[in-house]
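# Here is a sequence together with a model predicted from it:
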Amino acid sequence: MRFEDDNTSYNLPDIFLVGAAKSGTTTLAYYIQQHPDVAMPRKEPGFMAYYDKPDDQVPSRIRDRQVRSYDAYKRLYQDIPPDKIICDASVANLSKYEDSIHNLKEFYGDRARDLKIVAILRQPVDRSFSHYMMLVKNGYEELDFEEAIKEENVSKRISIANGYNYLGNSLYYERVKAYMEAFPQMKIYLTDDLKDSKSLAKDLFEYVGLEYPEGINLKMKLNPSGMPKRRGLIKALNGYSETKERLKRALPESWQSKLVEFKSAVTEKNVVKVKVDPELKHRLTHEYFKEDIQKLQSLIGRDLDTWLKTERVVSP
């Protein structure tokens, strides 16, 4: 989206993939990025969530990678031709929804109504556990899951990374409600929709105003979680460094997609899938998330009964 300001012109994104983390956002970003008319020079800039925040208000682990100045954010998109559609995929925009919505309204003004806002949501215990296993995979989590979700451990570690708020980030209702009120045009998917990837992709491209590009890769399993077989390799592939980011941004967009495919393929072969304990999933779903799920179901008009149908282990 092209803006004019004080005799200068600059680009800002047209599409925001806002999350939730570990729900399929990386997959949606990969679909979008394969379209020749789309540019996404960097995933997870986090600008709308962390604009102008001082260091003590940004989790320490992600502090160096979040774009916090408006000028730096505009520089991400300064070399993109005006006929390209720009996408920002930052899951912090859902977890930090109040700041993100405020900043989107502030920077876009009346043109906020033209934004394409996309969310994808997953069964909340599955999302929480997948996020936990991602941090285990990358060497950032040593507690077992039940210990990690205890309030005393969450409160101690949330200043390091917001991702440690495993359960809190899976409470969707208030976040989605705020986005829908601010952006009635937003689109909401469920992770289960990815089972019919072609139908989802066609609907997504129609929503953002693009022709469906025949021949795009819809089969990759992206950003898989699990217990690493070779921890050093997994951390090297998936860990963040500014040098890696600069090198990636220097690659042609087609190569960037290939790099995503390579990382995901290697990661998938080097992690062992682990499932959340069924009894714990049942308890968390019905004692912690049930009310939020029911309110979300009414809000978005989707049947979420499958999220509530959890196995209960009955002792003999």
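Everything's here; your move.

# Please make it C-alpha for all contacts and neighbour counts, starting now.
Will do.

# where's stretch 138-152 relative to the chain centroid, distance-wise?
20 Å (C-alpha atoms, centre = their mean, to the nearest Å).

# next up, a second structure to put side by side with the first:
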Amino acid sequence: MSFRKQVHFFDKLYHKGINYYKSNFPLKAFDKGTLSGEATPYYIFHPAVPKRIHGVLPDAKLILLVRNPIDRAFSHYNMKVQQGWEDIPTFEEAMGKEPERLQAEYDKMEQNPRYYSKKLRNFSYLARGRYSEQLERWLEYYPIEQIRVYQSERFFEQPQEVLREIYEFIGVSDFVPDNLKVHNKRHYEAMSPETREKLRQY
């Protein structure tokens, strides 16, 4: 695996070139027959990433871990509030302003492929939960045989079973770590029933 979990090369640091990307991995990662990878969740959403990755790694096997979009959106908002990025006081208000906030960023990215939008990454609460749109972009470049999609809820409930499926998919021997603890678990105030119902209908 890469030295750090989230490399952000294909979304944020693409302009640095492939040698920079390689520097994020141990040398043995490039030995013949060696499998290596990284885990940058934002890749699934960034509109330019599928084409970029395919240009470098056309034979890559892609594993997408997706969460219930309602819970994902609420958690995303609360995390950005805690980090100091979000100053809109309520989740409901932030949802209402999301389309306007993001459209200008999409326009900038279309005009300048090197533009990196912090707003798109930070404020895409609803957009990042529209998984079908994102998967369609990936399927323009990769056959479905090279892609696996897993629900994070199932992964947390059945980690050993999901890991075995992943190992079979990428072609490595079965190995399940003894310690499968959940890291970075956060606790927020509960979402109102009205907001949850609104999101179910979204």
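Everything's here; your move. Please read these numbers as outputs of a predicted model, since none were measured by experiment.

# Aligned counterpart of residue 36 of the second structure in the first structure, please.
In the first structure, the residue matched to residue 36 of the second structure (TM-score structural alignment) is residue 86.

# What is the subsequent helix or strand relative to the one helix or strand that match maps to?
Applying DSSP states H and E as the criterion places residue 86 of the first structure in strand 85-89. Per DSSP H and E, strand 85-89 of the first structure leads on to helix 92-95 as the next helix or strand towards the C-terminus.

# Which strands or helices does that following helix pack on?
On a contact count with 3 or more C-alpha pairs under 8 Å, 6 or more residues apart in numbering; DSSP states H and E, helix 92-95 of the first structure meets strand 15-19, helix 47-50, helix 97-108, helix 173-182.

# Quick check: that helix compared with the second structure, mean distance?
Following the fit onto the second structure, the mean deviation recorded for helix 92-95 of the first structure is 1.3 Å by mean C-alpha distance after the TM-score superposition for the first structure.

# thought the match of residue 36 of the second structure was touching residue 40?
Yes: with contact defined as C-alpha atoms under 8 Å, residue 86 of the first structure reaches residue 40; the gap is 5.9 Å.

# returning to what we had before: for the helices and strands packed on helix 92-95 of the first structure, which one sits closest to residue 162 of the first structure?
helix 47-50 (11.8 Å; C-alpha to C-alpha).

# in the second structure, which helix has the most residues?
helix 91-111 (DSSP state H).

# Okay, residue 269 of the first structure and residue 156 of the first structure: tell me how far apart.
Residue 269 of the first structure sits 33 Å away from residue 156 of the first structure, going by C-alpha to C-alpha, to the nearest Å.

# One more: residue 126 of the first structure?
Distance, residue 126 of the first structure to residue 156 of the first structure, by C-alpha to C-alpha: 23 Å.

# about what we covered before: from the contact counts, what lies against the longest helix of the second structure?
If contacts are counted by 3+ C-alpha pairs under 8 Å, 6+ apart, helix 91-111 of the second structure sits against helix 118-123.

# which residues touch the helix it packs on?
Residues outside helix 118-123 of the second structure that contact it (C-alpha atoms under 8 Å, 6 or more residues apart in numbering): 42, 77, 80, 85-86, 98, 101-102, 105-106.

# from these, which is closest to residue 160 of the second structure?
Nearest member of the contacts of helix 118-123 of the second structure to residue 160 of the second structure, counting by C-alpha to C-alpha, is residue 42, at 24.8 Å.
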